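Asks: Coordinates for the following, if possible.
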Amino acid sequence: MQTVPVNLGKRSYSIYIGQNLLCLNLPTNSELLSRYFHNKRVLVVTNDTIETLYLSSFLSKISKAAEIANIDSVVLPDGEQYKTLEYLDKIFNKLLLENYARDCLLVALGGGVIGDMTGFAAACYQRGVDFVQVPTTLLAQVDSSVGGKTAVNHPLGKNMIGAFHQPNSVLIDTQLLTTLPEREFNAGMAEVIKYGIMWDETFFNWLENNANQLKAQEASSLVYAISRCCEIKADVVSEDETERGCRALLNLGHTFGHAIETHMGYGNWLHGEAVATGMVLAAKTANELGWISQNCVKRVIQLLNRFDLPIAAPEAMNPADFIQHMQRDKKVLEGKIRLVLPTKIGAAVVTSDVDNKILIDVLS
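Replies: Here you go, the predicted structure:
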């Protein structure tokens, strides 16, 4: 088991990563589970896909691992299109109807949508209650479960309604990825590749050399990749929890990607697919500015191609569509679109000095 600390003073917590760490089909790590669930009233939030695969086993095992005062669940539909205030209210209804008190614990058992919605519910309910992340997708394991960003979508913009609320712990079991569809695994790899582009050239080189092992979900390679991503994110979040500085670098590809998701309809493009295309557009923009070479752009595209990720913007979107959505992005300041752009493999900057003509040329 790998343990990655997130150092945030009184809000510090640990990320636990391993194969069969708490796999729901094998013996439970009772000590680890009891540490966070002991004597708590627990509400597990999940979706209908994970309900079929894991929910009953998970409820049974954490009940045995800790003296839980009471445990229940709420099941939401599976999909980005359900990450809304309407479906968030189903969590609040359950909490209120069952008289959950402030000392309760919410558990996010699912991917990024469930993690974001559960975290946002935990941030809001009685002005803040504890929650634990148990991410079941690769994208959630390497990115969205760590760092305390919680939100729901709005028809006019992705993740525009939310709060920062750190979990008490993140429990990552790579064995849960065995039931993940290949398309969703590949979408998660977009976020893995992101860390190499924006922060760690050595890790990017490692990904180029180990893509086949990762595609085959070779255990030690998978644990290493997830651990390294969590280490990078933990370091960034520890330095800049509320995204006033370097944490914005984690949004490489996201300004373009969120525009795709919003325009095409939530759920039609997976988040990681949109981010993959967004990173290509960011790399091409940096190349137009003379910041990176054409070879760097080529390496980014080639690595994304290894995981069958899209690298071209949707034909249904024109440059004006992109710019309209990007002007509503959370990073916009004083009316200027701010982009995260690579300056080489392993480094990036946030800039608002990109002329719209260059953006239009790239998007065309």
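
Asks: Going by C-alpha atoms from here, please, whenever you check contacts or count neighbours.
Replies: OK.

Asks: From residue 239, how far out is residue 232?
Replies: In this view, residue 232 and residue 239 are 11 Å apart by CA to CA, to the nearest Å.

Asks: now swap in residue 359 and tell me
Replies: Taken as CA to CA, the span from residue 359 to residue 239 is 31 Å.

Asks: Check residue 308 too.
Replies: When residue 308 is compared with residue 239 (using CA to CA), they lie 34 Å apart.

Asks: These two: which has the busier surroundings?
Replies: Neighbour tally, residue 308 and residue 239, criterion other CA atoms under 10 Å: the higher count belongs to residue 239, 17 against 14.

Asks: Who are the contact partners of that one?
Replies: By CA atoms under 8 Å, 6 or more residues apart in numbering, the contact list for residue 239 reads 246, 247.

Asks: So residue 15 belongs to a helix, correct?
Replies: No - according to DSSP: H, G, I helix; E, B strand; the rest coil, residue 15 belongs to no helix; its state is strand.

Asks: Could you report the distance from it to residue 4?
Replies: 5 Å.

Asks: any residues in contact with both of those two?
Replies: residue 230.

Asks: Those two - which one has more neighbours?
Replies: When neighbours are counted by other CA under 10 Å, residue 15 comes out ahead of the other of residue 15 and residue 4, with 23 against 18.

Asks: let's see this one next to it:
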Amino acid sequence: YIVAIGGGAVLDMVGFAAAISHRGIRLIRVPTTVLSQNDSGVGVKNSVNSFGKKNYLGTFTTPVAVINDFNFLKTLDDRDWRGGISEAIKVALIKDLSFFEWLEQHAAQLASRSLEPMKEQIMRCAQMHMDHIAGKDPFEMGSSRPLDFGHWAAHKLEHLSSYRVRHGEAVAIGIALDSTYSYLKGWIAKEDLDRVIVLLQNLGFSLYEPELSGENLIKGLREFQEHLGGQLTIMLLERLGKGVEVHEMDHAMIEEAVKMLKDWNQEAISKS
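Replies: Down below sits the predicted model:
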């Protein structure tokens, strides 16, 4: 056995090493961050960045046990406390409206580092991720990865910022971008988009980073297709609580969505 104690990057690194050593060593994960406790720690993937790309080398290895100790959360700085909540917003938006509404109702408590609602958020989010992974495509042989909602832009943003923008922060921006794109497509109403944006802002997330603009972001679509290993499949919102897959994205509409996020973010900064 090997026991990995740490955040998502540490768990991935140790899990990758365990998977390729002696044809596999049994892995126990002890995730220590919100993001790893509610998402990556309960998954089956281990990967490391290589060749200038995120998660380029990796394996599928099911851990024999995952131990979530909530006391670790007390040691986190505010960025890592907040960052993992974006993964809960992600899964709620594509799968469970009632969970999204719960997050709206408890946003102030989560932002102020109240431990009890954070525990519930982690347990609900982790259960939804496990339920999905245990479904029809746990090892991602198809071209669809619903749990990657908001991630195509997030992966590119992390790389473009030289990982100054952490994963959870990048996912929050990616969620905002794809939700805005869904609104521009006419799939969700403006009031629904406003709810997503307000929730992200109430939790303290930025909606925009300078690296989000320009042709490099569009290149992220092609890289994400390579990451999928097949047809481009992007998860958008048909409505709050229900995702819909598309196989192409309008570049001009992406740029319009980015501009809207930039304006909203600047407005929030001005008010503060």
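
Asks: What would you report as the TM-score here?
Replies: The TM-score (TM-score structural alignment, normalised by the length of the second structure) is 0.88; 256 aligned residues with a CA RMSD of 1.8 Å.

Asks: The longest strand along the second structure against the first structure, how far on average?
Replies: In the second structure, taking DSSP state E as the definition, the longest strand is strand 53-60. Once fitted to the first structure, strand 53-60 of the second structure is off its aligned match by 1.0 Å on average (mean CA distance after the TM-score superposition for the first structure).

Asks: Residues touching the helix or strand following that strand, excluding its own?
Replies: For strand 53-60 of the second structure, the following helix or strand on the C-terminal side (DSSP states H and E) is strand 65-66. Around strand 65-66 of the second structure, the neighbours that count as contacts under CA under 8 Å, 6+ apart are 27, 28, 29, 30, 31, 41, 42.

Asks: picking that back up, show where the longest strand of the second structure falls in the first structure, residue numbers please.
Replies: Aligned by TM-score structural alignment, strand 53-60 of the second structure falls on residues 157-164 of the first structure.

Asks: again with stretch 241-250 of the second structure
Replies: So stretch 241-250 of the second structure sits over residues 346-355 in the first structure, by TM-score structural alignment.

Asks: Where do the helices of the first structure begin and end?
Replies: 30-37, 48-50, 56-65, 85-97, 112-124, 138-139, 182-198, 201-215, 219-239, 254-264, 271-288, 294-306, 319-326, 356-363 (DSSP state H).

Asks: Make CSV out of the ones you listed and add distance to residue 160 of the first structure.
Replies: CSV is the format used below for the helices of the first structure (distance: least, CA to CA, whole Å):
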stretch, distance to residue 160 of the first structure
helix 30-37, 30
helix 48-50, 25
helix 56-65, 32
helix 85-97, 11
helix 112-124, 12
helix 138-139, 20
helix 182-198, 20
helix 201-215, 30
helix 219-239, 20
helix 254-264, 11
helix 271-288, 15
helix 294-306, 28
helix 319-326, 12
helix 356-363, 23
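
Asks: Residue 153 of the first structure: which of the ones you listed is closest?
Replies: Among the helices of the first structure, helix 85-97 comes nearest to residue 153 of the first structure, with 7.8 Å by CA to CA.

Asks: Compute the inter-axis angle for that closest one and helix 112-124.
Replies: Between helix 85-97 of the first structure and helix 112-124, the angle comes out at 50 degrees (axes from the mean of the first three to the mean of the last three CA atoms, to 10 degrees).

Asks: For helix 85-97 of the first structure, could you pull out the residues that count as buried?
Replies: 88, 91, 92, 95 (16 or more other CA atoms under 10 Å).

Asks: same for it, what does it pack against?
Replies: Secondary-structure packing of helix 85-97 of the first structure (3 or more CA pairs under 8 Å, 6 or more residues apart in numbering; DSSP states H and E): strand 70-76, helix 112-124, strand 149-154.
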